[in-house]
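In: only the shape, not the letters, is given here:
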C-alpha cells in the first residue's frame, strides 16, 4: 500500500500511516491523503502529487473524515427485515434470480448500479448481467448524469472519447462553461480556471439560464432560455462560417458538414431570448481566441435534446479544428467519482465493456469468447427510466440496486418508489439501510464503504486512480465485487467468477481492453494487464490509453477518429423546445440541480455538521416579482405541483432566476425532508437518443403553503418530526429540524415529548395559545437536551446560535437570541473552515477588510476550495453599500426566518 508513516504523537503512541487514495465525490477525481486517528476516524488532506487537484480539496472532500462513523451503517445482511448470515442471503439472491430467468427469461431481471462503484465492482456486475444472466438490463445512475455526452461523442467520434485533459484549462484563452456551475459542482477545477484567468487573462463565458456562483468570475453571461443551447451553437457555427473562421484542412477529416451548416443556418436565435449584442460578443470571443475549451455538464446533458446539444458543441469544435490540441477542445465534466469507469466497463444498457459495441456481432463474439459464456445479448437493455417502468408493469420481476437511491433520484420518483415496492424480488446493496430505496428491499446486503474498499476509479479526463482501503471493513460488510462474484458462483458460473482479489479483476479487465484495442478502439489499458498485486497496490494516477503504442495524451488533433472510415461526423441538429409545455395550469419552468456542500441524496454528506450548516433545508429559488404575484414572502413555504406529484420547499426570493423560472436542489429524501423530494415532480421525459431524463425543464405550479403553524427544534438526540413539512439536519450537538403543518397538535408539550422521545424530562414552557405560539425547553439531569419554538408564521430566532445548545437559563434560551457575551456566528459561509456569516461581517467592519483575500488572511475563509469566494465578495459589497436590503448571493441565511432575526 502506498503510504508513509508520520511521526508518533507521543512516545508510547503507534506510528500513524498515511495512505494515498481518491475522493469519494465528483468526477474531478481528487487525490487524498488519509491518516487514521486510531479511533475509527480519519484525517483527510489533499494529495499535492495528484494531477487532478495538486493538493486542493473542496468543502465536501475536506469533510470526508466526518462521514466515516458506524452509527448509520448496515453491518449484516437482512432478509425480510431480519438479520441473517451471508450464506443464506446470497443463496436466496442466486436462487431467485436463477428461478426468475428460468421461468420468465433473462430480461425479467435487471441490475441498477451506480457511479459510486469502483471499476472492478462495475466490471463484475456487467459481466454477470450481460455475460451470464444473459440480459442487457443493467443500467446505472450515470444515465441521469452523462448519457447524452456518451451518445453525442459516439455519434461524432465513433466512440465515447473525451479528447481533452484538465491541463487544457490552464492553456486556454477562452473557457466556455455551458450548463455547468463549476464553482459549486467542480470547485477544484474551477480554481484552476480562475488561476488561468489570473495568469493568462483567460476569458470566461457562462451559458446558463440561472445566475450561479460561476457567473461571478465571468466576462460574459448568456442567460438563455432553458433548452435553447442548440440554437445558440448553431448560430455560432453559422457565424464562424460566414466570418471565414472554419478550418478547411481539418474539415477534410469529417463528414456531414454541408447538411450540418444548412441546418444551423435555419435555426432561429430568437428562441434563446438573448440580446443580439450578447450573441455577437460570444461569436467574437470564439472567433478571436484560437484556444477555446468548452466545458459542459448537466445543463447540457439533462435534457430531452441533450445529445443534440452535445453535438451542437462538438460541431463547432470540429469545424474549426479546435479539438485535441493544448488549450483547445470540448471537455465533459462528470458528476460522479467513477462515471467514466462505468462507461469503460460497459455499465450502460447499450454498451459492451471497453467501448466495444453491443450491436456489433464481431465485438459480441470476442467478449463471449473472452468471458467463456454462451451468449451476449444482441440488443440494448432497458435504460433507467424504461427499466423502472418495466419494474412497475411487472416485466422485470427481480431487481438488484447497488449504491444508488432511485426512489428519490429518478424522475417521477413517487411512481418509481411504488414500482420498486411492488416488484416480486428486490435486492439492495448499500452501506446503510436508511434510504428510501433500502426500505423497500427484500434483501439488504451490507457493502464496504469508501475508506474501506480497494480498487480504481477514472475521472473526467481519463485519469485512472487507485482508491485504497485505510479503515477495516466493519461488521459483516463485503466489497461489492465479492458479493456479485459469489452470486455468480452460486448461480452455476464458478470458473468465471472465481476471483481472489480486486487486482485479479483489474488484470482481466485490462486484458479485455487489449482486444478492444485490436479492434481499433480508443480504450486500451492492456499495458497494465501484467500488474502483479504489488504493482496494482502501488499504481500511480495514469491517464488512458496505456498500451504498447501509446500512453495518455489528447485525442483527435491528428484528424483520426473511430468511425469505420476514420472520419468524424458533424451531426445536423435543430433546436426543439423542452417537451413539457408551460401554460396557465403549470406556468413555471423548473430547474433542478446541486448545491455546494451536499451530494446526491445525502447518505454521506448529511453526516457532516459543517456541510449541513450552509444550506440546512430544501429551498425554491423564485424571482421577487413572481413571489410578489403569488403572495409569497420571505421564509414562506412553497407548494410545487406538477402532473407527476407535489413537493414543499422554503422560498428563497432572488433574481438569480429569471421570471417564470424556479430552481430547486435535488438532495433531500424521505429520510431528511420527505415532502421535499423534488424528483417527485419531475416528468419522466427522456432524450430519444441517450435515454437521459430532462431534469431541468419540467413544468410546475407554485403556491404559498397555507400553514397553520411553523416550528423550529434543536435536539441533542435524533428527532421524529411532526407536521406536513419537515426538514432535518445534523449539528455538532445533535439535530435541527424545521417544521410546518396545516393543523396544529392539540397539546404542544405532548407533541414535543413524543417528537424528542422525552417522556420524563423536565420542561420549561412559554405559551400563548391565543396567538398560536409556544416555546419549550427540555432538560435531563439539569442538562439542556431539546428546545422547540412554534409560531403561526415563520419562526424568527437565531438558529445558528441555538444549534450550539448553549448552557444558559431557560428563559434566556427561550428568547431565541444570543446573549451579548455569546455572539451568533451566523450561517456557515465557508464550510472548509466552518466560518459563519456574522463572524465575517464583524471582521469586515472591525478590521476594515476590503477584499476577499484580506478576509482569507484574517479568517481562512475562501482559502481552500474557493467555492465560497463569490459569497464573500457579496458580503463585502453589502458592508460597503451600508444597506441591509442588498441581497447576499448565492447563499441565503434567511430561508427560514426574517432577516433581522438572522443577524
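Out: Now that the structure is in, tell me what you want to look at. These numbers were taken from a predicted model, which means no experiment stands behind them.
In: make it CA atoms for all contacts and neighbour counts henceforth
Out: Fine.
In: helices of the stretch 451-600 of the chain, start to end?
Out: 480-490, 502-518, 533-537 (DSSP state H, counting those that start in this stretch).
In: which parts of the last one are buried?
Out: Taking 16 or more other C-alpha atoms under 10 Å as the basis for neighbour counts, the residues of helix 533-537 that come out buried are 536-537.
In: how about the longest one?
Out: Of the residues in helix 502-518, those buried by neighbour count under the rule 16+ other C-alpha under 10 Å are 502-517.
In: pretty sure residue 64 contacts residue 41?
Out: No: using C-alpha atoms under 8 Å, residue 64 is not in contact with residue 41; the gap is 9.7 Å.
In: which one's more surrounded, those two?
Out: residue 64 (25 against 18; other C-alpha atoms under 10 Å).
In: against residue 713, how distant is the residue lying closest to residue 66 once chain neighbours are set aside?
Out: Using C-alpha to C-alpha, 6 or more residues apart in numbering and skipping residues adjacent in sequence, the residue nearest residue 66 is residue 608, 5.4 Å away. Distance, residue 608 to residue 713, using C-alpha to C-alpha, to the nearest Å: 18 Å.
In: over to residue 696?
Out: Applying C-alpha to C-alpha, the value for residue 696 to residue 713 is 33 Å.
In: returning to that earlier point: quick one: the residue nearest to residue 66 and residue 61 touch, right?
Out: No: contact between residue 608 and residue 61 fails when scored by C-alpha under 8 Å: they sit 11.1 Å apart.
In: tell me how many other residues crowd the residue nearest to residue 66.
Out: 23.
In: look up how far residue 632 lies from it.
Out: 31 Å.
In: how about residue 790?
Out: 20 Å.
In: need the strands for the stretch 701-850 of the chain, in chain order.
Out: 709-715, 725-730, 735-741, 762-768, 773-780, 783-791, 828-830, 835-836 (DSSP state E, counting those that start in this stretch).
In: okay, now the one to match up with it:
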C-alpha cells in the first residue's frame, strides 16, 4: 500500500512492529519516517528505526549463489541443495536433516519452510532463533492457557494503573512501547511503574520502585506475591472457578524464600501492596524472564498471580510478553518451533497431525517433536544431522557455547546458508550460499507482540540475483519432487493458504484463526491494513480469557505448583561472578544491519563488561582497562565499565559483537548451553565466570577512511561518518610501528607523519594523501587518552594537528554520542546544562533537540543533569 509518496511497511527490528513509510531516494537508499496511521507506533520511531535508511546499502551484499566457494547459477545451486537433502534423507532418514530459521523471516517464508520440513520431508527438525528469545513464554502460555496466547494489547499498558516490568528494558529494547508508557504516565501521574531487574536499567528512569533482585530469583519473588495475594484476601473466587491447580500452586508458594531474592523486605512489601490494591495491573516480561534454565517456571509464576486475581483479558489488566524480533510471533503462529504445528496446533496430537496432513495433501507428516536449537546443534556436532539449512541467522555467534556450535557447523557434511551477506561467522562455513532479499525488498506479513498482523512491503528491488525466501524454499520443494504443493507464484497465494489452514485450528477450538482472510484478493492483500487476530466471521481482535474460557482439554486455565530453582551453574571460588547478557540501545542482534549506520555505532562503539566498583577494586580492574572473562566453556576480552548499575558479584556484557567487529568479545563463547527442561531455551543470563585484568603490552586507537585488518589479541572496530574506528591491544610490541601501521591500514605508499617516544612506549602516526588524512594510529602502554569523538571526524579532511589527539580550541569536542537520533554528544549537553542553566530533560530537548524523538536517551540526559547538579553542589 502506497502513501501519497511512499510505501507503507513495517520496521524489521523488535516485536513492537512499528509502521514505517519508505521513500526511495533515487540512489538505492531510503528515506524512512514513522507511519502515523499504524496502531503500534502512531508515527513514533526509535533510533534504530530512524536510521534504517542508512542500512540498505548493497555494499557487502551477497549477489549470486555460490557452491563450494565458487559462483554458481541458481539452477545449479537449487539442484545441489535438493539433491543433497534428498540423498541424505534417502540414506539416513528424515531426521538426518534440519532447518534453523529466524524471526527475520516473513510469515509467508516461515509457512513454506514449516510445510516443507514437517509436511513433506517428514521431520520436525525445524527450529528458529526465537528459541533463544521467547520459547519459555510459549511453554508457559501453553501450560497455563492450552495455547500460546498473548491475552492483551498494547493499549493495556496505557490504561493500567500499575505496570510491572520484569526482565524487560523497554527504554532500550522496545523504545516505542517505552514512549507510549512514559506518555501515559505523564498524562496520569498516579500511574505506578515497578521495574524488576538485576541491573539498574534505563527503564528505571520511569520507575517508582526498582527491585534489583538477585539474578534468577523471579520464581521466589512471584511465589511470595501469590502467597501475599491469598493472605491479603485478593483472590478472585469467581474467576478461579475456571482455574485448575490453584490449591497446589498456593501450597507451593511461600513468602519464606524472599531472602533468596536479595531484596530489602520493605521494598518487597511495597511491591506486594501495590499489586494487591491495584486491579488494573499489567505485568510486562521479556528476555530477562525467558532466558533462564527456569524460564518456563518464571513465566508461569507471573501467570499464576494474574489468574488468581482474575486480572487477565480486561482493559489495563494482564500478563504481557513482549517479543524481541519483528516476526517472532508470526514464527510461533506458523509452527516455526520444533515442537509445534502451524496455527498453534499440537504436533503430539494425532488428530491435529492428520488434519494438517490432509489439508496439505502431504505424503507424511512429522509425528513427534523435532530437535530444539541447542539439541539440534549438538546433533550436528555428533554427525546425527548431516544436512543443515540456516536462514537469516548467525548461530556460530548467537548460540550458547558458540565455539562448539561453530565447530559443529564446520564439520557438518552439507550446510546451506540463505542470507543477505556472506560475511557472517555462519555463512563462512557454508557449502552453498544463497542470496536472499532483505528488508525493504520483501513482500509479506509479520505479527507483532500484541497479535497485530502488518504488511512488510518492498520499496527497493533486490540487488543482483537475490530472491525472496519463500521462493527459494518453494523451488527446493519442487525440485525434491513435490511440485504441486509448492507451486506458489506470490506471497498473497501463500497467505491465503495459511489463512485457510487456520480454519482447522478454529475447528479444534484453537486461538489462532484468521480464516476470515482466506479469500483475500491480491488487491486486498496489497492494501492490507494492520489487523489484530483472530479474524473470523464472528470475531476480530480483542482480548482473551476475561470470560474464563481457555484452550485446555477441560477448558480451564492451569495454575502450576512451582518451586524456586537457582540457575544451573553455581558460583564458587573458581568462578565467583554471575554473568548477565543482553542488548544495547542502538544495536541489533549481530549488527549485520545496524553496524552499517555510523550514528548507531557512535553511542557504544566497543563491547564492554559492567562491573560493580567494589568488585573492580578487588579484581584489580581500573576504568577503561581490559578484562579477561572466563567460564567453564570459553573466554572473552572486553573493556571494563565500572558502574553501580550492577549488583556486587554480578556482571553484564552485550551480545552483539562478532568476528567482524570484535572477535575476542563474542560473549556467547562464554555462555554454556544449559537450557530450560521444558522450553529448551538457553540460560543466557546466569553463566558463572572469573575475571582477571588483561595486561597488554600496548594499547591503541585508530581511525581510517577504509576498513582495517588488525592482528592483535583484542580489537573492536566500528563505522564512523568518515570511515572506521578501532580499539587495539595485544601483548607483543612491534619493532617497527610504521610498518605495523601500514599493514593495519593497507597503505604501503602513503605519506606518514610520526611522533614516537620509545621510553614512554608512545607512538602516533598519521597517513596522508596530499592534504587529506587517510588514517591515524595512537599507541601507548596504557589505554590511549585522546578525544576519540573528535578524531573519528577527521579521515578525509585536512587535519594538520591530528597527532595532538585533541580538538582545536575553536572546535569543541562534542564528546561521546548520547542522543543518536540527532547526533548530540555528552560534552555538548554538559556545556548547555552549565551555560543555559538547564534543570530538566525537557529543557535540554528544547535547547538541543536531544531526547525529543525516540526518548531512549532521556535516562542518560537525566543522569547528566544529576552529574551537573552534584558538581555544582561540590563547588
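Out: Structure's in. What do you need? What you are looking at is a predicted structure, and each value in this text was computed from that prediction instead of being measured.
In: so stretch 91-110 of structure 1 corresponds to what in structure 2?
Out: Alignment of stretch 91-110 of structure 1 against structure 2: residues 79-98, by TM-score structural alignment.
In: which other residues reach that stretch?
Out: 117, 121-126, 376, 384-389, 414, 416, 432, 476-477, 479-480 (C-alpha atoms under 8 Å, 6 or more residues apart in numbering).
In: which among the residues you listed end up buried?
Out: Using 16+ other C-alpha under 10 Å, the buried ones in the contacts of stretch 79-98 of structure 2 are 117, 121-126, 376, 384-389, 414, 416, 432, 476-477, 479-480.
In: tell me, how many residues neighbour the counterpart of residue 302 of structure 2 in structure 1?
Out: Residue 302 of structure 2 maps onto residue 313 in structure 1 when the alignment is built from TM-score structural alignment. Residue 313 of structure 1 has 25 neighbours, counted by other C-alpha under 10 Å.
In: which helix or strand contains residue 313 of structure 1?
Out: helix 306-320 (DSSP states H and E).
In: who's sitting farthest from the centroid in structure 1?
Out: When distances are taken from the C-alpha mean of structure 1, residue 770 lies farthest, 45.9 Å away, according to C-alpha atoms, centre = their mean.
In: what's it aligned with over in structure 2?
Out: Residue 770 of structure 1 maps onto residue 759 in structure 2, by TM-score structural alignment.
In: got it, and residue 724 of structure 1?
Out: Looks like residue 724 of structure 1 aligns to residue 713 there (TM-score structural alignment).
In: how about residue 536 of structure 1?
Out: Correspondence of residue 536 of structure 1 to structure 2, assessed by TM-score structural alignment: residue 525.
In: what's near enough to touch its match?
Out: Here residue 525 of structure 2 is in contact with residue 492 (C-alpha under 8 Å, 6+ apart).
In: distance of it relative to residue 361 of structure 2?
Out: Counting by C-alpha to C-alpha - residue 525 of structure 2 and residue 361 of structure 2 are separated by 25 Å.
In: over to residue 170 of structure 2?
Out: Residue 170 of structure 2 is 44 Å from residue 361 of structure 2, by C-alpha to C-alpha.
In: have a look at these two and say which one is more surrounded.
Out: residue 170 (24 against 15).
In: trace that one over to structure 1, please.
Out: Aligned by TM-score structural alignment, residue 170 of structure 2 pairs with residue 182 of structure 1.
In: doesn't residue 214 make contact with that match?
Out: Yes: using C-alpha under 8 Å, residue 182 of structure 1 makes contact with residue 214 at a distance of 6.1 Å.
In: how about the strands in the stretch 201-350 of structure 1?
Out: 203-207, 220-222, 254-255, 292-296, 329-332.
In: buried stuff in stretch 480-499 of structure 1?
Out: Buried-residue list, stretch 480-499 of structure 1, by 16+ other C-alpha under 10 Å: 480-491, 493, 496-497, 499.
In: what is the neighbour count of residue 809 of structure 2?
Out: Counted with other C-alpha under 10 Å, residue 809 of structure 2 comes out at 7.
In: would you mind finding the match for it in structure 1?
Out: Aligned by TM-score structural alignment, residue 809 of structure 2 pairs with residue 820 of structure 1.
In: can you pull out the helices in the stretch 151-300 of structure 2?
Out: 155-159, 170-173, 175-187, 218-231, 246-252, 265-277, 287-290, 295-309.
In: please identify the most buried of the ones you listed.
Out: helix 287-290 (a mean of 29; mean count of other C-alpha atoms under 10 Å).
In: so where is that helix in structure 1?
Out: Helix 287-290 of structure 2 maps onto residues 298-301 of structure 1, going by TM-score structural alignment.
In: off-centre distance for the matching stretch?
Out: In terms of C-alpha atoms, centre = their mean, to the nearest Å, the centre of stretch 298-301 of structure 1 is set 12 Å apart from its chain centre.
In: please, which helix or strand holds residue 636 of structure 2?
Out: strand 635-642.
In: and residue 843 of structure 2, by the same measure?
Out: helix 841-848.
In: Provide the aligned range in structure 1 for the strand holding residue 636 of structure 2.
Out: Going by TM-score structural alignment, strand 635-642 of structure 2 sits over residues 646-653 in structure 1.
In: what's the average distance of that stretch to structure 2?
Out: Compared with structure 2 after fitting, stretch 646-653 of structure 1 deviates on average by 0.3 Å (mean C-alpha distance after the TM-score superposition for structure 1).
In: return the residues in contact with the corresponding residue of structure 2 for residue 413 of structure 1.
Out: Under the alignment by TM-score structural alignment, residue 413 of structure 1 pairs with residue 402 in structure 2. Going by C-alpha under 8 Å, 6+ apart, residue 402 of structure 2 touches 395-396, 668-671.
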